[in-house]
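# return a 3D structure for these sequence lines:
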Amino acid sequence: MVVRMRVNRSKTGKRRSHHAISGVRLSTCSCGALRQSHRACPECGKYNDKVVIDVVARANREARRAKRHSADRPVTEKESEAAAT
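The predicted model follows:
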């Protein structure tokens, strides 16, 4: 890089000073759980006091999916020994 084009460390740092990532903003749902703003509550499935996610059906679906994936995966020797003890 040519010297006249070079940007020193302090100027680079000053330019990057606004690039910091802010933390996640949390608000309380009507059920009392913490949730991210502008997102449905993961506990009750409500957004703007309307149910948009069926939480029970999602839990059942994830349980079936986990059971199916655990049946597809072969059991290792360590897991079989741990289950025996």
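# going by C-alpha atoms from here, please, whenever you check contacts or count neighbours.
OK.
# for A33, give me its contacts.
Shown in contact with A33 (CA atoms under 8 Å, 6 or more residues apart in numbering): C41, E43.
# if you count neighbours, what's buried in the helix or strand containing R61?
If you go by DSSP states H and E, R61 is part of helix 55-72. Neighbour counts over helix 55-72 (16 or more other CA atoms under 10 Å) mark V55 as buried.
# can you name the next helix or strand after that helix?
Following helix 55-72 in sequence, per DSSP H and E, is helix 77-84.
# please give me the structure for this one as well, since I'd like to look at both together:
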Amino acid sequence: MAVPKRKMSRSNTRSRRAQWKTSAVHLVACQNRACRQPKPQHVACPACGQYDGRQVVQPA
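The predicted structure follows:
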């Protein structure tokens, strides 16, 4: 098993971790023609409560 010979310095560790970036949530329009609010993909619409043309949750 490969084992590092020396401890990685704090600056090198932080430089490597600086590349870990999160991406913004991709929003799409709700499929409900009456709603059309932006919502995250593959998630029930928080405004109308529909997902894939079905009512799955009560709107808030």
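# can you pull the TM-score for these?
Overlay of the two chains. TM-score (TM-score structural alignment, normalised by the length of structure 2): 0.66; 50 aligned residues with a CA RMSD of 1.7 Å.
# how far does the helix holding R61 of structure 1 sit from its chain's centre?
Mean C-alpha position of helix 55-72 of structure 1 versus that of the full chain (CA atoms, centre = their mean, to the nearest Å) differs by 19 Å.
# what's stretch 44-52 of structure 1 aligned against in structure 2?
The aligned range for stretch 44-52 of structure 1 in structure 2 is 48-56, by TM-score structural alignment.
# neighbours of D49 of structure 1, how many?
When neighbours are defined as other CA atoms under 10 Å, D49 of structure 1 has 13 of them.
# so what's the nearest residue to R39 of structure 1 once chain neighbours are set aside up against?
Using CA to CA, 6 or more residues apart in numbering and skipping the chain neighbours, the partner closest in space to R39 of structure 1 is Y47 (6.8 Å). With contact set as CA under 8 Å, 6+ apart, Y47 of structure 1 has these partners: H38, R39, A40, C41.
# returning to that earlier point: need the distance between the two termini of the match of stretch 44-52 of structure 1.
One end of stretch 48-56 of structure 2 sits 10 Å from the other (CA to CA, to the nearest Å).
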